[in-house]
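Sequence below, structure please.
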Amino acid sequence: MKLHELYPFEHERKGRKRVGRGDGSGHGGTSCRGHKGQKSRSGGKVARWFEGGQMPLQRRLPKRGFKNPFRVEYAIVNLGSLLQKFEDKEEISIEDIYASGLVKKTLPVKILGEGEVRKAIKITAHKFSKSAKEKIEKAGGSITQLEG
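Here you go, the predicted structure:
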């Protein structure tokens, strides 16, 4: 005999609790729900956030700030890490940046000016900081700014 073959005898099995079937059942009358009130009635549930009439938490806390629905969030990449990743390339496209793993999501990319530019390089991205633009152009390179 195995563990999964164990089961209680027929006369030992418990039947399901049938409520509201008369006093003889032991669960008649109010069907174990007590007397009157919201929780005694069918469909009578109290919402999980209900606090017994006390002012609920979401109404007690003050409203603060503003969330701009038109805000564009950029994935940022520093010039230093970009040039370190693509040392031998002279032209870096947006697809290269996404494929390299420097940017996890496919968000628009902004290049920041941290790091040194030693050679002329052509970079394509959605946005550039002033310092990044200056460093690239000072080294003899060029930038291409994408829309979006």
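
C-alpha from now on. contacts and neighbour counts both.
Noted.

Give the burial count for the closest residue to Asp23 other than its chain neighbours, as a bare number.
Sequence neighbours aside, Gly29 is the residue nearest to Asp23 in space, at 6.5 Å (criterion: Cα to Cα, 6 or more residues apart in numbering). Gly29 sits with 15 neighbouring residues when counted by other Cα atoms under 10 Å.

With the one 4 residues further on instead?
Here the number of neighbours of Arg33 (other Cα under 10 Å) works out to 13.

what's the answer for Gln54, then?
8.

Next, it: secondary structure please.
Following DSSP: H, G, I helix; E, B strand; the rest coil, Gln54 is assigned to coil.

What separation do you get for it and Arg60?
10 Å (Cα to Cα, to the nearest Å).

Ile123: which element?
strand 122-125 (DSSP states H and E).

Tell me the helices and strands packed up against the helix or strand just after that strand.
Once the chain leaves strand 122-125, the next helix or strand it forms, by DSSP H and E, is strand 127-128. Packing partners of strand 127-128 (3 or more Cα pairs under 8 Å, 6 or more residues apart in numbering; DSSP states H and E): strand 109-112.

Could you also give me the structure for this next sequence, so I can compare it with the first?
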Amino acid sequence: MNKYIQKKLIVKNRKRVGRGISAGGGKTAGRGTKGQKSRAGHNIPNRFEGGQTPLSMRMPKLRGFPHKSSKSKVIRLDQLNAVKGDILTEKSLSDAGLINVGEKYKILANGKTTKRFSSIDVPVSKNVSIILLERNIA
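Just a heads-up that it's a prediction; the model follows:
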């Protein structure tokens, strides 16, 4: 058991500087002699470049408006054959693995579908809506 007794950790007290010449850290107390950093209250911002025009002011400003809208995922008509059931909703598309829930998407008139849907509750292009109405699917 004596093997496992922990040794005392050596913790030195920090040296108090600026307490006289004989104390070992007196007079300038490790700050050097002159200059802004040797004075009291010398906090300089990290971005300060010594009077040179700061980088943030040298860079050109951004113009225009941010483009927040992302592209919609395209679903072709022939991919709708994978949808189970006769109701076309976002959930049925995600169950078929065509989209992720919350993802932007739109059904375009590429290819042909053999399925008939009783109701459609998803965004479709104008051509798709015409095709589905002509075939009396919707």
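
The residue nearest to Asp23 of the first structure contacts Ser40, doesn't it?
No - counting by Cα atoms under 8 Å, Gly29 of the first structure sits too far from Ser40 to count as a contact (11.6 Å).

Could you check stretch 103-116 of the first structure and say which residues are buried?
103, 108-114 (16 or more other Cα atoms under 10 Å).

Can you list the residue ranges for helices in the first structure?
57-60, 79-85, 94-100, 130-138 (DSSP state H).

which part of the second structure lines up with the shortest one?
Pointing back at helix 57-60 of the first structure there. Mapping helix 57-60 of the first structure onto the second structure (TM-score structural alignment) gives residues 55-58.

By how much does the matching stretch deviate from the first structure on average?
Mean deviation of stretch 55-58 of the second structure relative to the first structure after superposition (mean Cα distance after the TM-score superposition for the first structure): 1.1 Å.

from the middle of its chain, how far away would that stretch be?
Offset of stretch 55-58 of the second structure from its chain centre (Cα atoms, centre = their mean, to the nearest Å): 25 Å.

cool, and stretch 33-40 of the first structure?
For stretch 33-40 of the first structure, the distance to the chain centre is 40 Å (Cα atoms, centre = their mean).

Buried residues of that stretch, list them for me.
Per 16+ other Cα under 10 Å, stretch 33-40 of the first structure contains no buried residues.

between the buried residues of stretch 103-116 of the first structure, which is closest to Ala120 of the first structure?
Gly113 (15.0 Å; Cα to Cα).

Farthest from the middle of the second structure: give me that residue.
Ser22 (56.1 Å; Cα atoms, centre = their mean).

Give the aligned equivalent of it in the first structure.
Using TM-score structural alignment, Ser22 of the second structure lines up with Gly24 in the first structure.

again, but for Lys12 of the second structure
Match for Lys12 of the second structure (TM-score structural alignment): Lys14.

where's its match relative to Arg33 of the first structure, distance?
22 Å.

Report the contact partners of the corresponding residue of the second structure for Lys45 of the first structure.
Counting by TM-score structural alignment, Lys45 of the first structure lines up with Asn43 in the second structure. The contact partners of Asn43 of the second structure, by Cα atoms under 8 Å, 6 or more residues apart in numbering, come to Lys37.

ok, now which ones touch the residue nearest in space to the middle of the second structure?
With distances taken as Cα atoms, centre = their mean, Lys68 lies nearest the centre of the second structure, 13.3 Å away. By Cα under 8 Å, 6+ apart, the contact list for Lys68 of the second structure is empty.
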